[in-house]
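# Pasted the sequence and its predicted model underneath.
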Amino acid sequence: MDARVTENTGYYGLDPSPTTMNAIGATDMDLISKIRPILSAEVHLALVTVLTYAMLFIGLAGMVSNILVIITCTKIGFLENINISYLALGISDLLGCAIRAWGALCFVFVVTNTKLPFDPSSLSVTTGFYLGQAFEKITAFITAFIALERCLCVQFPLHVKRIVTKRKTIFSIVVIYVFGFGPSNLIHVVYPLRWIFSPAQNRTILTVVPLQTSFRFIVSRALLAYYGTILHFTALIIVWICTIFLAVGLKRKADTRKENFKHLNSKEDKRDLRVIKTVFLLAITYLACSTPAAATLLVPHFEPEFSTSRGLARISRVCHMFSGLTSVINSSLNFFIFLYMGSRFRQTFMSLFRKTIPRFIRT
């Protein structure tokens, strides 16, 4: 693989310009000449390749785990609002893992120089990066909604069923999906797909041809600000606040249990406590996996060279890929959290597992 191609992995370029749409060009050479040699081209390629394959395999594993979440939640039913939220979270995580895995696969195609009827480097930007950002933010806000709903349960246990109804839960999730996924489709307006002739392959391929207008710059920058700043930090702050309240609520529950053990020994109280612990663990996992992304988004405000098109391009690209990997990990872990913390989820899943395996063996 040509070393110049490694400086041009469009998937993690924050603004898919003509530089990210061409494998090798004069603009690429200008960028390479400005890169600070903190990471050598060989080390950069090795790190990017490792992160790409890790994202690909974890993304595929996350797809399987979230399919199991969706099946199990559907089997449990939706008498409780929390199961509707869990299902919505599983769908968002499934799509997020699938899109991130697709973006990683596009880079694998670039590395292997596979002759394909499309340009993987350009398609990964519009169909991988921006759509991946959209579903990551949907996951973030559903996590924030779940945490907020549990906080209300802790603070207003007698009124929460009136405050958070099934209709309000479904409406909130629909709003999250609309505002999370809808704006990301604007990228296809300014970066439309076109069939063009490729002299290198001597055939027509599908690629992204960006509009040569200022509207493209406005839309791409607006989407980056919307997903990378507004949605990201809003969800992060909500989850942080709700996690603190949940921690206080768990402490209060523990203290009350010591004072009145018999009352808190009921099945309903035990179930509520398990749900709070599950949501608390979901929130902590999200916060841990979102910290690298938050740091990557904040650094350019203090160091302008930390960009995929400036002097620290190699380090910036590695950090963006690492934060993307942690997001995929977050989307892949929920199944194991539900399995470990949720007794009803675990019983339902094991029941389905025992029924499905014998049928599969007989088939």
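Received it, and whenever you're ready, just let me know what you need.
# When you work out contacts or count neighbours from here on, use the C-alpha atoms and nothing else.
OK.
# tell me the centre residue of this structure?
Per CA atoms, centre = their mean, the C-alpha nearest to the average position across the chain is that of E136, at 3.0 Å.
# show me what contacts that residue?
S92, D93, G96, S327 (CA atoms under 8 Å, 6 or more residues apart in numbering).
# just those residues now: which is nearest V64?
D93 (10.6 Å; CA to CA).
# And T356, how far from F349?
The gap separating T356 from F349 is 10 Å, by CA to CA, to the nearest Å.
# Compare the two and say which one has the larger neighbour count.
More crowded of T356 and F349, by other CA atoms under 10 Å: F349, with 20 against 11.
# All the strands of the stretch 201-350 of the chain, residue numbers only.
203-208 (DSSP state E, counting those that start in this stretch).
# Just the helices from it, written as ranges.
Assigned by DSSP state H, counting those that start in this stretch, the helices in the stretch 201-350 of the chain fall at 214-225, 232-259, 267-302, 313-341, 343-362.
# The structure to be compared is supplied as follows:
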Amino acid sequence: MSDSNLVNTNNDYKYLQELISDEVKDIILTVNYVSICGTLSVFGLVANVMNVVVFLRMGLNDAVNVSLMGLSVADVFSMIFLLLESACFNPMFQNIGLPFALMEVQFIVGGWPHICFTRTVSWITAFITFERCICIALPLKVKSIITATRTKCFVVMAFLIVAGSAAPEFYVNQFVWKFYPEKNRSLIGLHFVEDRDKFEKVTFPLNNVIMQYLAFSVVLVCTIILVVKLNEKTKWRSVSARGDNTNTISNKDRKVIKMVSFVSAAFIVSYLPSSILFMAMAIKRDFHPSGYFNIFHVTWSFAFVLEAVNSTITIIIYYQLSSKYKKMFLATFLCRKIDSEK
């Protein structure tokens, strides 16, 4: 019985490895990581640095500005490490005789740091959605509940907790000198500690599945509450208000609904694939660089592309849907005077 299971496992392994050949894998990784992620990470890095500058100029006395700046900072570092990972997958760097195996080293040097900051993005996004939900549900108490100081504390804690949750991965995945027969030389590569399986059975699902899906749940639940409450208020105001004010208030409510819906939808679409892949890694231990190498890297390359898109388009969302951000952006980068009439 055990021999039969072993044969089936080996057959599954060979099938999955042959499903994506090395040639196809190299093409997909070059397109996704080098071309798409490389380009998007540069644009995303520049865009989020601009976001940080704008929010700093707008002031950090407002809780929303604090959380949005924290989100931009997380995106900045996320794009830096994605750019580093893009360089590791570049064939030019792989063929210049570097003393380490780029495909293995990038997993810890680029991949996991990038994931840490994208997870921070998830938690700050959840907090922003929660804050706006409180703003609609308890408008008279929101300023006493969500203050700028408390928001700063949450943002800092989000960075620290996520970094701490990822620390075990840097313990079980270590760098050592390894001999590579195909290159006939020793290189610095990835080595897994002996107790990796026992260690990751607990830490991996907790840190990479539960925490990630909890952030998703907060975003989804709070967004649903927010949209329902705003729709209720819009209908009530449309009936009770008079004259031109009806359209004005209704338009403002619809604008908030549109912004929150777009932000949450972009977040969910962009981060759902990586959440699914983490679940797959927790369930199937061979779904790892040491196992289904080709499948692992190809699927993650598509997930990283979507995450890069999400980090890049935030500047467009802010510019189009926030008049204060737009005015400060134009004043900062195009030297336009801020209109203080309104």
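Perfect, thanks for sending it. Just so we're clear, the structure is a prediction, and the values are computed from it rather than from any experiment.
# Now P120 of structure 1: closest residue in space that isn't a chain neighbour?
Once flanking residues are discounted, P120 of structure 1 sits nearest to C106: 4.8 Å by CA to CA, 6 or more residues apart in numbering.
# The one you found -> structure 2?
For C106 of structure 1, the aligned position in structure 2 is C88, judged by TM-score structural alignment.
# got the contact list for the residue nearest to P120 of structure 1?
Residues near C106 of structure 1 by CA under 8 Å, 6+ apart: P120, S121, L123, S124.
# between these, which is nearest E42 of structure 1?
S121 (19.5 Å).
# which one of the helices of the stretch 201-350 of structure 1 is the most hemmed in?
helix 313-341 (a mean of 22; mean count of other CA atoms under 10 Å).
# Mind telling me what S275 of structure 2 corresponds to in structure 1?
Under the alignment (TM-score structural alignment), S275 of structure 2 maps onto A294 of structure 1.
# contacting residues for G44 of structure 2?
Neighbouring residues of G44 of structure 2 by CA under 8 Å, 6+ apart: D75, V76, M79, A308, V309, S311, T312, I313.
# so where is the host helix or strand of it in structure 1?
Assigned by DSSP states H and E, G44 of structure 2 falls within helix 38-58. Aligned by TM-score structural alignment, helix 38-58 of structure 2 corresponds to residues 56-76 of structure 1.
# what does I28 of structure 2 align to in structure 1?
The equivalent of I28 of structure 2 in structure 1 is L47 (alignment by TM-score structural alignment).
# Could you pull out the buried residues of the helix or strand following the helix holding G44 of structure 2?
Next in sequence after helix 38-58 of structure 2, counting helices and strands by DSSP H and E, comes helix 63-88. For helix 63-88 of structure 2, the neighbour count (16 or more other CA atoms under 10 Å) marks 63-88 as buried.
# Mean per-residue distance, helix 63-88 of structure 2 versus structure 1.
Average distance, helix 63-88 of structure 2 versus aligned residues of structure 1 after superposition (mean CA distance after the TM-score superposition for structure 1): 0.7 Å.
# on that earlier part again, mean deviation of the helix holding G44 of structure 2 from structure 1?
Comparison of helix 38-58 of structure 2 with structure 1 after fitting gives an average deviation of 0.7 Å (mean CA distance after the TM-score superposition for structure 1).
# how far does that helix sit from the chain's center?
Relative to its parent chain, helix 38-58 of structure 2 has a centroid offset of 15 Å by CA atoms, centre = their mean, to the nearest Å.
# do the same with stretch 66-80 of structure 1
The answer for stretch 66-80 of structure 1 is 21 Å, by CA atoms, centre = their mean.
# Not counting it itself, show me its contacts.
83-84, 86-87, 90-91, 93-94, 166, 332, 334-335, 344-345, 348-349, 352.
# now with 6 Å?
The contact list for stretch 66-80 of structure 1 (CA atoms under 6 Å, 6 or more residues apart in numbering) reads I84, L87, G90, L94, F335, F349.
# quick one: contacts for the counterpart of I316 of structure 2 in structure 1?
Residue correspondence to structure 1 (TM-score structural alignment): I316 of structure 2 is matched to F336. Not one residue lies near F336 of structure 1 by CA under 6 Å, 6+ apart.
# and the gap between F336 of structure 1 and T326 of structure 1?
From F336 of structure 1 to T326 of structure 1 the distance is 16 Å (CA to CA).
# Considering the contacts of C106 of structure 1, which are maintained in structure 2?
Compared against structure 2 with both residues aligned by TM-score structural alignment, their matches' CA atoms under 8 Å, the contacts of C106 of structure 1 retain P120, S121, S124.
# From those residues, pick the one nearest V64 of structure 1.
Comparing the kept ones among the contacts of C106 of structure 1 against V64 of structure 1 with CA to CA places S124 closest, at 22.0 Å.
# which bit of structure 2 covers the helix or strand harbouring the closest one?
Using DSSP H and E, S124 of structure 1 maps to helix 120-124. Helix 120-124 of structure 1 corresponds to residues 102-106 in structure 2, going by TM-score structural alignment.
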